[in-house]
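>>> What would the 3D arrangement of this be:
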Amino acid sequence: MKAIVHENKAGLEGLTYKEVSEPEVKKNQVKVQLKAAGMNRRDIAVTHRHSPDSGPLVLGSDGAGVISEVGEDVSQWKVGDEVVINPGLGWANISEAPPEGFEILGLPDDGTFGEYIVIDQDHVETKPNHLSWIEAGVLPLAALTAYRVLFTRGRVKKGDTVMLPGIGSGVLTFALKFAKAIEARVIVTSRSQEKLEKAKSLGADVAIDTNSDWNEELKDEKVDLLIESVGRATFNKSLKIIRKGGTIVTFGATTEDTVEIDIRHFFYGQFNLLGSTMGSAEELRSMLAFIEQHQIKPEVDRTFQLSEYDYAFNYLKDTKNFGKIGFDLS
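Alright, predicted model coming up:
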């Protein structure tokens, strides 16, 4: 089969598009003929984390397709079923943190940037009917991350004000859509006027420049929950804009990941600071039910062929996207 492979060199220079052996199905596994796969910033990080000396690795965490073969003892799936891949390996039930041994598909295991993938039968879920193949393929990792951030960790509720600095990523566009679905108020920031306008078209109530004075721009707002994924560039601005007793949930850092805070300001403000990453299979199923209930679709920015991997990875690296980037394998 054809696949995007990382080998021989660290970083993006180690990427190639080549013929590799089609994976074989074992007991309790299913083979999925992929129709679409989704990109995440993790894919770029993996090109630096994966050791070139450890052999070739098929990248990719997100995907959707049709089951083409089932292994021995597979009872819940059959050939022809349309499924999405659960990229979180080894996290079955909701818990305060991932269990020991939790991994994300695409490192160390081969991922979704190929024509086929073999995966345990309990790591696929039924594809929502209202989604196209591309929409289903880009969905799982980012949507699950946003769902856990908002509902499990942030405990958002109707009427809350949620702030999303640096709108444009897959996770934050899902967070915007999820928050609006439960009638929360949403504030977004970006350095791009185009991204601010797109966010407003999706329902954002307030959209401001990331480099502006947030306290002046939002002096009439009360931020209950802030989703922080930028890092050092915005973290202290985030800490100074949430209401006393408010909550910051952080799931990543696109700028420097080391920050310094005024601890006295923090404890006087009675703030809550929570971490989050991905989510469990139980939360994935809840997220899929939620998007079906509200007929939510991913915001798809662009799609590429697998052979266009070089342009696709650099497009993602330069943060040009608003929403998700996908590979079309149909």
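>>> alpha carbons only for contacts and neighbour counts from here, please
Fine.
>>> Buried ones in whichever strand or helix holds residue 125, by neighbour count?
Element membership of residue 125 [criterion: DSSP states H and E] is strand 124-126. For strand 124-126, the neighbour count (16 or more other Cα atoms under 10 Å) marks 124-125 as buried.
>>> want to put them side by side, so please do this one too:
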Amino acid sequence: MQALVLSGINQPVTLQNVPTPTPGAGQVLVQLHAAALNHRDVWIQKGQYAGLKFPIILGSDGAGTVTALGEGAPASLLHQAVLINAGQGWGSDSRAQGRDFRILGLPDDGTFAEYVAVPAAAVRAKPAHLSFEQAATLPLGGLTAYRAAFTRGQVQAGERVLISGVGGGVALLALQMVVAAGAEAWVTSGSEEKIARAVKLGAKGGISYKTEKWPATLTKQAGGGFDLIIDSAAGPGFNDLIDAAAPGGRIVFYGATQGDVPELAARKVFWKQLSLLGSTMGTEQDFADMVDLVEQHQLVPVVDETFALAEGEQALRRMDEGVQFGKIVLKIKAAK
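Predicted structure coming up:
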């Protein structure tokens, strides 16, 4: 098969012929039609990730067709169109992943390839209303967004929700999900164009986080503080989120792209009775519930741009530039 292979830190991914995997006991072989990029892929390429190993086939997100079954895999999965849960081996405690938890694309070869072998329990039927390219955007980003908003954030209809850094795949999926749940969503971004596009997806409004004292302006515009805030940046701007939160509010953060918070406004946290909640990926049940939500509300993820598998390095550079609105997708094989 053909696959994009990363041979070392700061090396470009290259299209190579590699052995097609054979599904082991309890596994299925998925012929991939599409795969989606995540920042994780860029961080691995730059050497900014734990447990590096080379050569490696990157890619955590994928959708395709089951073409072969390992021993013990359910026969009903053969020839089924599926999407793949990128997180595997969560463990028995739903509160946090166990030591055996792993994400597809490192340490195991991932989805930037024509085929991938994964546990049968990691696949779920592709929502019929989505193309393979759209479905491929869901696994890691959709799971992260769902757990942040629902499992950890406990979003309720009618609540005001703020989603920071809209434009990235997880933030946009979180926006679509909370709007579907009946919440009132607001956004921040460094781009006025991205805010305008978010409004078209259902956001009530937004503001540039470059605006001086933006929390006061936005909470006035929204009619009050935010019951739930979903963030991926952390860093020096985290205290702005504390200012924007309503008394008794929850701040869920699933990333720290701007680094650690240098000086937490602890007094405001306890005086406002805030809950700070960490979240990442999700359980198998979170994954199933996320797909159910997408099907129930016929949600369509936003695809930023589609590249051929051979253009994988170009796609990674677009991800690295941070200019995308939605998910970047590799089209691997046209669905028959």
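>>> one step back: next secondary structure after the strand holding residue 125 of structure 1?
The helix or strand immediately downstream of strand 124-126 of structure 1 is helix 133-137, counting by DSSP H and E.
>>> Structure 2: matching residues for that following helix?
Aligned by TM-score structural alignment, helix 133-137 of structure 1 corresponds to residues 132-136 of structure 2.
>>> Report the distance from that stretch to the chain centre.
Taking Cα atoms, centre = their mean, to the nearest Å, one finds the center of stretch 132-136 of structure 2 at 13 Å from the center of the full chain.
>>> Mind jotting down where the helices sit in structure 1?
41-49, 133-137, 140-147, 170-181, 193-201, 214-217, 235-241, 263-268, 281-294, 309-317 (DSSP state H).
>>> Pick out the residue nearest the middle of structure 1.
Nearest to the mean C-alpha position of structure 1, by Cα atoms, centre = their mean, lies residue 142 at 1.8 Å.
>>> who touches residue 248 of structure 2 in this structure?
227, 272-275 (Cα atoms under 8 Å, 6 or more residues apart in numbering).
>>> what residue of structure 2 takes the place of residue 40 of structure 1?
In structure 2, the residue matched to residue 40 of structure 1 (TM-score structural alignment) is residue 38.
>>> Tell me who's in contact with that match.
Shown in contact with residue 38 of structure 2 (Cα under 8 Å, 6+ apart): 59-60, 141, 319, 327.
>>> In a markdown table, list the residues you listed along with distance to residue 78 of structure 2.
Listed next are the contacts of residue 38 of structure 2 as a markdown table, based on distance: Cα to Cα, whole Å:
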| residue | distance to residue 78 of structure 2 |
| --- | --- |
| 59 | 23 |
| 60 | 22 |
| 141 | 26 |
| 319 | 34 |
| 327 | 28 |
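>>> number of nearby residues for residue 294 of structure 1?
Residue 294 of structure 1 sits with 12 neighbouring residues when counted by other Cα atoms under 10 Å.
>>> aligned partner of it in structure 2?
In structure 2, residue 294 of structure 1 lands on residue 297 (TM-score structural alignment).
>>> what's next to stretch 260-270 of structure 1, contact-wise?
Residues from elsewhere that reach stretch 260-270 of structure 1 (Cα under 8 Å, 6+ apart): 236, 239, 243-246.
>>> equivalent range in structure 2 for that stretch?
Alignment of stretch 260-270 of structure 1 against structure 2: residues 263-273, by TM-score structural alignment.
>>> buried ones in the matching stretch?
For stretch 263-273 of structure 2, a neighbour-count test (16+ other Cα under 10 Å) marks 269, 272 as buried.
>>> likewise stretch 147-157 of structure 1?
147-154, 156.
>>> Dump these into CSV; add distance to residue 25 of structure 1 as well.
Shown next, in CSV, are the buried residues of stretch 147-157 of structure 1 (distance: Cα to Cα, whole Å):
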residue, distance to residue 25 of structure 1
147, 31
148, 31
149, 34
150, 36
151, 36
152, 35
153, 36
154, 39
156, 41
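>>> Show me which of those residues is closest to residue 307 of structure 1.
residue 147 (31.8 Å; Cα to Cα).
>>> okay, now the nearest residue to residue 131 of structure 1 once chain neighbours are set aside: neighbour count?
Excluding the flanking residues, the one nearest residue 131 of structure 1 by Cα to Cα, 6 or more residues apart in numbering is residue 297, at 6.7 Å. Applying other Cα under 10 Å, we find 17 residues neighbouring residue 297 of structure 1.
>>> now swap in residue 169 of structure 1 and tell me
22.
>>> repeat for the one 3 residues further on
If you count neighbours by other Cα under 10 Å, residue 172 of structure 1 ends up with 26.
>>> Now do the same contact list for it.
So residue 172 of structure 1 contacts 146, 164 (Cα under 8 Å, 6+ apart).
>>> And residue 9 of structure 1, by the same measure?
With Cα under 8 Å, 6+ apart, residue 9 of structure 1 has these contacts: residue 52.
>>> still on that earlier bit, which one of the helices of structure 1 lies closest to residue 28 of structure 1?
Nearest to residue 28 of structure 1 among those is helix 281-294; the distance by Cα to Cα comes to 17.0 Å.
>>> what's the average distance of the closest one to structure 2?
Superposed on structure 2, helix 281-294 of structure 1 shows a mean distance to its aligned partners of 0.8 Å (mean Cα distance after the TM-score superposition for structure 1).
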